[in-house]
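In: Here is my input, please return the structure:
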Amino acid sequence: MFKDVFAKGRRAGRATAAVAAGLLLCSLPAGPAAAETTRLGGVYDISVSGLTIARGSLSLVVQGNAYSAKAGMEPAGIGTLFSSGKGGAEASGWLSGKSVRPARYKMASRAADRDFFVDLEQGSGKVRSMRVTPKFKPNAERIKVTKKHTRGVVDPLSAILMPISARRGDEKSVCARKIPVFDGWTRFDIQLSYKETREVSGKGYDGQVIVCSARWIPVAGHRPSVASVKYMAENRKMEAWLAPLGAGNVYVPYRIEMGTKSGTLVVEPRKLDLSGARDQATR
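Out: Okay, here's the model as predicted:
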């Protein structure tokens, strides 16, 4: 749901956070089985120190073991005084047990009069093809991204999907994971750990959320001496509130908080359809 909200983690090499999601570009496996479809739609406010700076939109569809998502973001509130940039992302892939296997990720945005574009194709647990604009300028300090850094990774958008086992009472395990993310420029991990369980209500969802502490861990593509990289790597003020989607075997971010040098950045729903509505489709 985030250019990748943890994509803010991505911009630790160049900035700090955003919102994203994706669109199903792959066909579902053929066969007469019944496929359960679960949908999520939402509008999110992005604020710093209580001041709204941007607004994001997210749509997500999970059909059987296939997922697709799409997200957009544009300035809002006080943010319109400083930026006219906007962007969007889309992703698709498959869920396999407790794993997410992306197939395609595309992101396009414009900020500070610069265009950013990423097109990743994945398969067999690795990035098969990649187009990225702009490319990093040569720098001896930058940790080189190699093939090993692009194996077994998810894109920033697919990272919002967190499958768990179907066992009852296993909800806390959603935080027991390290998410390997590659955004086309940098490779980083998001380390989650369980913090607490809360009840939320209003804005379209009433129920429990699992609160995870989060850490951003740089792996490759970054320059270790850059101030923003150091700040994010040492940042202990990061957490994600996760809510169940549909039957509860997949969790997605409900709210994200992150400390920044300008104050606490919060991504939270303004209007959310996370009712878990499902339907049966015959393939």
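
In: make it CA atoms for all contacts and neighbour counts henceforth
Out: Will do.

In: what about the nearest residue to residue 55 once chain neighbours are set aside, how many neighbours?
Out: Among residues not flanking residue 55 along the chain, residue 45 sits closest, at 4.7 Å (Cα to Cα, 6 or more residues apart in numbering). Here the number of neighbours of residue 45 (other Cα atoms under 10 Å) works out to 23.

In: Second input sequence below; structure requested for side-by-side comparison:
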Amino acid sequence: MAFATRRRQDCHSVTRHRRFSALLTAARRSGPGLSLCTSLAFTALAQAPAHAQARLDAQYEATLAGIPVGRGSWTIEIGDDQYTASAFGGTSGLLKAISNGSGTGAAQGRVVNGALIATNYSASTTTSKKTEAIHITLANGNVKESGIDPTPPVDPDRVPVTDAHKKNVFDPMTASLLRVPGNADPLSPDACRTGAAVFDGRMRYDLTLDFKRMETVRADKGYRGQVVVCAIYFKAVAGYIPDRPVIKYLQSARNMEIAFAPIPGTRFLVPFRMVVPTPLGTAMLEATQFITQANPHSPKTQ
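Out: Purely as a prediction, here's the structure:
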């Protein structure tokens, strides 16, 4: 964009710098905000199971107010009796020039009667100032052990996470894979009538979906077709600081949404696009590549 004077260019640059700095600060503190919109970019490559029913290789671009701020990749393999989901991502564009960051993580588990039962989840984020690693071990939906390295300081204002909060939960990545039971077309309004209890290693929160619309999308590479768009609602349960503005904002937001696309050969839907309006502009994570491959020799997950 052309500007009439150098002064206007400088003012615009300072404004964008402040907006990105504010975004970075909010992202570091948000926890669930990252889970909703950018955690796909902050995960790690994992070993794939043999004889997969289906595989997804996806690449995403994150934008804020239409300006690119990050890129990530996501790989999912669903087998007859096990699954892995993994990704890698980092900042890009102007945000990278201001504060470089990247992340890795992975989720693994078993496939039992068509459902994904996580056994391990890990994630790490690295910025110019610090590196943080989270790990969770689960058994039948219950957290057996979890930790953050380095151990964060104790904040007396944080709502404590109890053992009861760690039962019947999903890790953030497994929670992103939407399973649609039954035999009908999984890509339907019924797919949105669900929710999940999530523990990300620090915070316990609930996500609830509701149907919004059907839509047609087109990735630069790969998928072209319908998606089901769900509204998503966030409720903090434990592990959060009630007075933190990002928590209040996410809990009151009524215009966040996720568009889910299918993985052929399974009854699972995967986020194709996620939209989270923020005071700094609309944050969006959208697939630029969404390539799926079904194994014709494997039975469809029920």
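
In: ok, back up a step: so what's the counterpart of the residue nearest to residue 55 of the first structure in the second structure up against?
Out: In the second structure, the residue matched to residue 45 of the first structure (TM-score structural alignment) is residue 61. For residue 61 of the second structure, the contacting residues are 68, 69, 70, 71, 72, 285, 286, 287, 288, by Cα atoms under 8 Å, 6 or more residues apart in numbering.

In: From residue 91 of the second structure, how far off is residue 61 of the second structure?
Out: Relative to residue 91 of the second structure, residue 61 of the second structure is positioned 10 Å away (Cα to Cα, to the nearest Å).

In: ok, now residue 167 of the second structure?
Out: 34 Å.

In: got the contact list for the lengthiest helix in the second structure?
Out: In the second structure, taking DSSP state H as the definition, the longest helix is helix 6-30. Contacts with helix 6-30 of the second structure, where a contact means Cα under 8 Å, 6+ apart, come from 3, 33, 34, 95, 98, 246, 247, 280.

In: Kindly write the ChimeraX command that selects the buried subset of those residues.
Out: Per 16 or more other Cα atoms under 10 Å, the buried members of these correspond to this ChimeraX selection:
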select :33,34,95,246,247
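
In: Rebuild the contacts of helix 6-30 of the second structure as a markdown table, extending it with secondary structure and distance to residue 296 of the second structure.
Out: Shown next, in a markdown table, are those (DSSP: H, G, I helix; E, B strand; the rest coil; distance: Cα to Cα, whole Å):
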| residue | secondary structure | distance to residue 296 of the second structure |
| --- | --- | --- |
| 3 | coil | 56 |
| 33 | helix | 37 |
| 34 | helix | 35 |
| 95 | helix | 43 |
| 98 | helix | 47 |
| 246 | helix | 45 |
| 247 | helix | 44 |
| 280 | coil | 46 |
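
In: What is the most widely separated pair among the contacts of helix 6-30 of the second structure?
Out: Spatially, the most separated pair among those is 3 and 247, at 37.4 Å (Cα to Cα).

In: Give the aligned equivalent of residue 67 of the first structure in the second structure.
Out: In the second structure, residue 67 of the first structure lands on residue 83 (TM-score structural alignment).

In: average gap between whichever strand or helix holds its match and the first structure?
Out: Residue 83 of the second structure belongs to strand 82-91 when elements are defined using DSSP states H and E. Here the mean offset of strand 82-91 of the second structure against the first structure after fitting is 1.0 Å, by mean Cα distance after the TM-score superposition for the first structure.

In: Not counting that strand itself, show me its contacts.
Out: 40-49, 69-78, 100-111, 116, 173-174.
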